[in-house]
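Chemist: what's the 3D shape of this:
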Amino acid sequence: MNIVMIAFAGISCIPYYFKYESRKPQTRETVVLAVMVSLTVMSRIIFGIIPGFKPVSAMVIICGMVFGRESGFVCGSMSAFVSNFFFGQGPWTVFQMFSWGMIGWIAGILNRKQILEKNRLTLMIYGIMAGIFFSMLMDVWTVLAAGEEFQWTRYIAILATSIPVTVEYCVSNVIFLWILTPVLIKKLSRVKYKYGFFDEREIQQ
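Modeler: Have a look, this model is predicted:
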């Protein structure tokens, strides 16, 4: 059962990669996305000495906001995969990939009409929700790591004991979004419009 759930988490990422490729992104767009992944990986490594307090989610959210949901997912999932060559690969990696990927995907959806970009309060609330979402999904792995079948009672107990770490996730997301968003949104938007990186929604408009 544990192996099945781990495999399911990994396989769940595949449709999002196909979705990104189906857009037939420009080479320049892929290069910019690779740079975003690199920056996100470096940010995780730099803050590696402080567990739970990292700019990863903030960087992924910003990427999704600017370049769209597909790019947001790729940025989040690949940042987890690449950075774990430094932190250590394992079955938990697929849960991190899916968690951070979905955070970027949802950010892209929410910002389709610049909901997050124009309303900082909404952005901060999403940062908090992203911290809770990440913690809840990673706690699924914590239960599986115990080596037994998934148990809801154990999962709820772990959720309760991980509240301090979850709060740290949420606080770090709010702080880094508050600091990074004004600067990165402006610079990345310039790159986006200079090189014509538009998502499907914008092309239709």
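Chemist: make it CA atoms for all contacts and neighbour counts henceforth
Modeler: Will do.
Chemist: And the helices in this protein?
Modeler: 2-11, 14-22, 27-46, 56-67, 69-87, 92-110, 115-118, 120-145, 152-161, 163-195, 200-204 (DSSP state H).
Chemist: how about those helices in CSV, adding mean neighbour count?
Modeler: CSV is the format used below for the helices of the chain (neighbours: other Cα atoms under 10 Å):
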stretch, mean neighbour count
helix 2-11, 15
helix 14-22, 13
helix 27-46, 17
helix 56-67, 28
helix 69-87, 24
helix 92-110, 25
helix 115-118, 17
helix 120-145, 20
helix 152-161, 14
helix 163-195, 17
helix 200-204, 9
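Chemist: Tell me the spacing between the closest residue to residue 138 other than its chain neighbours and residue 88.
Modeler: Closest residue to residue 138 apart from its sequence neighbours, by Cα to Cα, 6 or more residues apart in numbering: residue 95 at 6.3 Å. Going from residue 95 to residue 88 by Cα to Cα, to the nearest Å gives 14 Å.
Chemist: Closest to the centroid, which residue in the protein?
Modeler: The residue lying closest to the centre of the chain (Cα atoms, centre = their mean) is residue 100, at 2.6 Å.
Chemist: Settle this for me: it is touching residue 81, isn't it.
Modeler: No: here residue 100 does not reach residue 81: they are 10.4 Å apart, not a contact under Cα atoms under 8 Å.
Chemist: shared neighbours of the two, which are they?
Modeler: Here residue 100 and residue 81 share no contacting residue, scored by Cα atoms under 8 Å, 6 or more residues apart in numbering.
Chemist: Now show me the structure for the sequence below, then we'll compare the two:
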Amino acid sequence: MGKIKRFVYAGSIIAVIVLLAAVLWFEEYYLPLSFLVIGLAIIPFFIRFERKRLRTEEILLVAMLGAIAAVSRVPFAPLPSVQPTSFVIIMAALAFGAETGFLVGSIAAVVSNIFLGQGPWTPWQMFCWGMIGFTAGLLKDSLWMNRMWGRNLFGFLWGFLFGWIMNLWFLIGFYDQLSWPVFVSAYVASFYFDLAHALSNVFFLTLFSGVWMRILTRVKSKYGLLNPEDTPVKLPRSP
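Modeler: Sure, this is the predicted structure:
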């Protein structure tokens, strides 16, 4: 089974590289090929989760965290890019690891768009929020994620990265001819929204990360959920 998993992952990576090259070569197929790239980047995570032997409580926990991340986005809809969704995803990843972080982020995008509207942007949001959780999980044992400034810097940077990646689907979906002036104008226009996302991440991480981590750590240690052999990040009481 291990060989099959490695074959699937390696095949997905190769396919993504080939499709990315095709996107750059065949300009008229930017949008459909980009969707294939995003899909192939997401599929291995769901395959791995599907093949794992998980208890009902563990599946329920992932679904619950994804639902919390999704629902927390809805009340802030009138404020563009200001929402605690990224914060919830980061905390889930710090407590339960990179794979759980990716799944929570992907679920949050799909579920929240049930209320806010599904569209061609949904797969891109699944990928972006999933990668926020994935990278947070990869760095959860690093020194800088154990410090307030490190977590805030991580959230701030991903506020901009999220917007920059999402700009790509807008550009390839609505512009027939891409050029540097078009790229620059799109990214300049999104600066306010990216900054709002980055600052909201810093706000929620500063105020609530300590409380959330203590709650999630207690749930993990008490019930032994989602890779109990991993040690969640321990947040200090003061910055």
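Chemist: After superposition, what is the TM-score?
Modeler: The TM-score (TM-score structural alignment, normalised by the length of the first structure) is 0.91; 202 aligned residues with a Cα RMSD of 1.8 Å.
Chemist: Can you find the partner of the residue nearest to residue 138 of the first structure in the second structure?
Modeler: Under the alignment (TM-score structural alignment), residue 95 of the first structure pairs with residue 124 in the second structure.
Chemist: who's in contact with residue 46 of the second structure?
Modeler: Residues in contact with residue 46 of the second structure (Cα under 8 Å, 6+ apart) are residue 103.
Chemist: In the first structure, what residue corresponds to it?
Modeler: Match for residue 46 of the second structure (TM-score structural alignment): residue 17.
Chemist: go on, residue 7 of the second structure?
Modeler: With TM-score structural alignment as the criterion, residue 7 of the second structure pairs with nothing.
Chemist: For residue 7 of the second structure, what is the enclosing helix or strand?
Modeler: helix 2-25 (DSSP states H and E).
Chemist: Sort out which residues of that helix are buried, please.
Modeler: Across helix 2-25 of the second structure, burial judged by 16 or more other Cα atoms under 10 Å covers 8, 9, 12, 13, 15, 16, 19, 20, 23.
Chemist: between that helix and helix 148-174, how many degrees?
Modeler: Using axes from the mean of the first three to the mean of the last three Cα atoms, to 10 degrees, the inter-axis angle of helix 2-25 of the second structure relative to helix 148-174 is 60 degrees.
Chemist: Enumerate every residue touching whatever residue of the second structure lines up with residue 39 of the first structure.
Modeler: Superposed on the second structure with TM-score structural alignment, residue 39 of the first structure falls opposite residue 68. Contacts for residue 68 of the second structure (Cα under 8 Å, 6+ apart) come out as 88, 108.
Chemist: was I right about residue 33 of the second structure contacting residue 25?
Modeler: No: counting by Cα under 8 Å, residue 33 of the second structure does not reach residue 25; the two are 10.9 Å apart.
Chemist: which residues does the residue mapped onto residue 76 of the first structure from the second structure contact?
Modeler: If you follow residue 76 of the first structure across to the second structure using TM-score structural alignment, you land on residue 105. With contact set as Cα under 8 Å, 6+ apart, residue 105 of the second structure has these partners: 66, 69, 86, 89, 126, 127, 128, 129, 130, 131, 132, 133.
Chemist: what about 7 Å?
Modeler: Residues near residue 105 of the second structure by Cα atoms under 7 Å, 6 or more residues apart in numbering: 66, 89, 126, 129, 130, 133.
Chemist: just residue 207 of the second structure next, same as before
Modeler: Here residue 207 of the second structure is in contact with no residue (Cα under 7 Å, 6+ apart).
Chemist: mind checking what it lines up with in the first structure?
Modeler: Using TM-score structural alignment as the criterion, residue 207 of the second structure maps onto residue 179 of the first structure.
Chemist: Residue 168 of the second structure versus the residue lying farthest from the centre of the second structure, what's the distance?
Modeler: Centroid-distance maximum for the second structure: residue 177 at 29.2 Å, with Cα atoms, centre = their mean. Separation of residue 177 of the second structure from residue 168 of the second structure (Cα to Cα): 13 Å.
Chemist: Ok, residue 196 of the second structure next?
Modeler: Per Cα to Cα, residue 196 of the second structure is found 19 Å from residue 168 of the second structure.
Chemist: Repeat that for residue 24 of the second structure.
Modeler: For residue 24 of the second structure, the distance to residue 168 of the second structure - Cα to Cα - is 13 Å.
Chemist: same deal with residue 207 of the second structure?
Modeler: 32 Å.
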